[in-house]
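Peer 1: Fold the following, please.
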Amino acid sequence: MKHHFSSKLLYIVTIVGTLLLILSGCGKSNNSSLQQIKKKGTITVGMISSNPPYEFQTTKNGKTVMSGSDIRLVKKVAKGLGVKYKIKTMDLDGLLPAMQAHKVDMLITSMSPTPERKKGAKFSDVYYKSTNTLVVRKSDANKYKNANNFKNASIAVINNSTQQPMIHKAFPNAPLKKLGKVTDLALAVNNNKADAFSIDIPTATILLKQNPNLTMTSWRHHDASVGAAIALPKNTDNSLVKAVNKVIAQNKTDYAKWVLEYAKQVK
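Peer 2: Model prediction:
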């Protein structure tokens, strides 16, 4: 009789334990990264404050608002997740620390998933890849017709950008001027604080419209990056990554068109 009672007790304990495991699993499912975002109802997105045509400030109905291809992607991501969005702008080198400090939920700012960045963040699929160039003063155009002429030239880049290691590798003896904003690149060359600057061609095209005394050289280079992707907190689970990748898959072809569209709009 005692043995029979023990068997029944063991059976009950096993059933209860199984139920607890199932309930525990359900609890984790409801607490997934995607569910947390949905529950909050809003994603706070970090991006560079001035990086046209990807993100830049413009005036609409008397108010200063953010515009650009990355802003367009933010809206698509928010809609795909079924939430609203807020944007926080800062310099490139402050973006990852802001996300790690939970000040923003994700970074949508044409950021490349470099090995170093992957140590502190998880990345989505790539949504865009561009080609880089070098820009100089028109008065120096003949001086920089050959890539060898850049060997000892001072070259401005955005600090922690994909151009930084690319230029260092291409011209190891060239002193680098590391700046915080894209608009600072043109200022540096205009004011003779740098001989040239490196940036992707769509951005260079815009800067040349704003700075007619500068010109694009024939130098072209693909950086070592795989392209631009959305950065997410390191502990993000696959539920949110998959949801973001779905939005990217639906809009990747259009994104390339948005870049050209906004490049024409920037004055």
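
Peer 1: CA atoms for contacts and neighbours, from now on please.
Peer 2: Will do.

Peer 1: What number of residues are in the vicinity of residue 118?
Peer 2: 15 (other Cα atoms under 10 Å).

Peer 1: moving C-terminal of the host helix or strand of residue 45, what's the next helix or strand?
Peer 2: Taking DSSP states H and E as the criterion, residue 45 maps to strand 42-48. Under the assignment DSSP H and E, the closest C-terminal helix or strand after strand 42-48 is strand 56-60.

Peer 1: Alongside the first, I'd like the structure of this one:
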Amino acid sequence: MKKSALASLALSSLLAVAVLAGCGTGNQPGTAQQPAGQDSAGQAAGGGKKLVMATSADYKPYEFHDLSSGKDEIVGFDIDIAKYIGKELGYEIEVVDMNFDGLVPALQTKRADFVMAGMTPTPERLQNADFSTIYYDAKNTIVAKKESNLTKPEQLAGKKITVQTGSIQEGAAKELQKTIQGLEIVSLNKTGEIVEEVKTGRVDAAILEDTVAKGYVEANPELQFTTIQSDEVNGSAIAFPKGSPHVEEFNKVIKTMQENGEMDKLINKWFGQ
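Peer 2: Here you go, the predicted structure:
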């Protein structure tokens, strides 16, 4: 009986130690992690703060995959701006690549703290996300083969065009569809796929942002692009989850960049303007 009682006491002590260890504040296996988009940013390597930036890295020169160094690296205009802002505010920026139409949902489900992808703050998007001030203005263009003679929206009657799913260009194409008879729209996820459809003749034209169209046309001399004249603003801004505390601090840095010449420097670097 005495031996049994001692054994029971030892077992109880071991269980108590185990329970106390499980109540520690360290990151134990299975512990829920702080989701992106919360007020307190995640911890980066070295104890700093980290923000997750979601993008669609197929939109050169805004963001794209660069393999020139021998490794796959996402670079571009938006990436440089994000890194500059992160450095000024003391955040490490983690870039996550996904399809364009999944970017706003990533904010809503707290899988990202902000989105940079040449995104325009349309009324529809403003219902689901908060936006920074516009940091770069751009225009839409018609991209087509040179021999096609497709340079104006009215010439797209009875034609098939392609745009990026969820983009401002998709919205612009749907508006054109209301007044241009027989206009057929094909929406695709990646810009490279869009340009390839035009090159192969599977579609007659594409609608792309001018800075993006410029790069693809330079790389594909059989193509041309023509600016679509419009009074609407198609500028790019940073998207955040609704109620994000980061909007104001990001706006302050954007304003500083526009005043101290840093934004112009990056525009010249990536757009040659």
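
Peer 1: so what number do they get for TM-score?
Peer 2: The TM-score (TM-score structural alignment, normalised by the length of structure 1) is 0.77; 227 aligned residues with a Cα RMSD of 2.2 Å.

Peer 1: hmm, back to that, which stretch of structure 2 lines up against the strand holding residue 45 of structure 1?
Peer 2: On the basis of TM-score structural alignment, strand 42-48 of structure 1 is assigned to residues 50-56 in structure 2.

Peer 1: hang on, the earlier thing: average gap between the strand holding residue 45 of structure 1 and structure 2?
Peer 2: After superposition onto structure 2, strand 42-48 of structure 1 sits on average 0.6 Å from its aligned residues (mean Cα distance after the TM-score superposition for structure 1).

Peer 1: Other residues contacting that strand?
Peer 2: By Cα atoms under 8 Å, 6 or more residues apart in numbering, the list of residues contacting strand 42-48 of structure 1 from outside reads 37, 55, 74, 78, 83-92, 95, 98-99, 103-109, 181.

Peer 1: Among these, name the buried ones.
Peer 2: Among the contacts of strand 42-48 of structure 1, the ones that count as buried by 16 or more other Cα atoms under 10 Å are 37, 55, 74, 78, 83-84, 87, 89, 91-92, 95, 98-99, 104-109, 181.

Peer 1: Which residue ranges of the stretch 151-267 of structure 1 form helices?
Peer 2: 163-170, 182-190, 201-210, 238-265 (DSSP state H, counting those that start in this stretch).

Peer 1: Out of those helices, flag the one nearest residue 125 of structure 1.
Peer 2: Residue 125 of structure 1 lies closest to helix 238-265 among the helices of the stretch 151-267 of structure 1, at 5.9 Å (Cα to Cα).

Peer 1: which of the residues in the closest one are buried?
Peer 2: Buried residues in helix 238-265 of structure 1 (16+ other Cα under 10 Å): 240-241, 244-248, 251-252, 255, 258-259, 262-263.

Peer 1: got the angle between the strand holding residue 45 of structure 1 and helix 182-190?
Peer 2: Interaxial angle, strand 42-48 of structure 1 versus helix 182-190 (axes from the mean of the first three to the mean of the last three Cα atoms, to 10 degrees): 10 degrees.

Peer 1: And strand 42-48 of structure 1, how far out from the chain middle?
Peer 2: On the basis of Cα atoms, centre = their mean, to the nearest Å, strand 42-48 of structure 1 sits 10 Å off its chain's mean C-alpha point.

Peer 1: So what does residue 119 of structure 2 match up with in structure 1?
Peer 2: In structure 1, residue 119 of structure 2 lands on residue 111 (TM-score structural alignment).

Peer 1: residue boundaries of the strands in structure 1?
Peer 2: 42-48, 56-60, 63-67, 84-90, 106-111, 121-128, 132-137, 155-158, 176-179, 196-200, 214-221, 228-233 (DSSP state E).

Peer 1: Using the aligned residues only, give the average distance of the fifth one to structure 2.
Peer 2: Between strand 106-111 of structure 1 and its aligned partner residues in structure 2, the average distance after superposition works out to 1.1 Å, using mean Cα distance after the TM-score superposition for structure 1.

Peer 1: Could you name the helices and strands sitting against that strand?
Peer 2: Packing partners of strand 106-111 of structure 1 (3 or more Cα pairs under 8 Å, 6 or more residues apart in numbering; DSSP states H and E): strand 42-48, helix 69-81, helix 92-100, strand 228-233.

Peer 1: who wins for proximity to residue 129 of structure 1 among those?
Peer 2: Using Cα to Cα, the nearest of those to residue 129 of structure 1 is strand 228-233, at 6.1 Å.

Peer 1: Give me the mean deviation of that closest one from structure 2.
Peer 2: Using mean Cα distance after the TM-score superposition for structure 1, the mean distance for strand 228-233 of structure 1 is 0.9 Å.

Peer 1: In structure 2, which residue range corresponds to that strand?
Peer 2: If you align by TM-score structural alignment, strand 228-233 of structure 1 falls on residues 236-241 of structure 2.

Peer 1: Alright, I will stop here.
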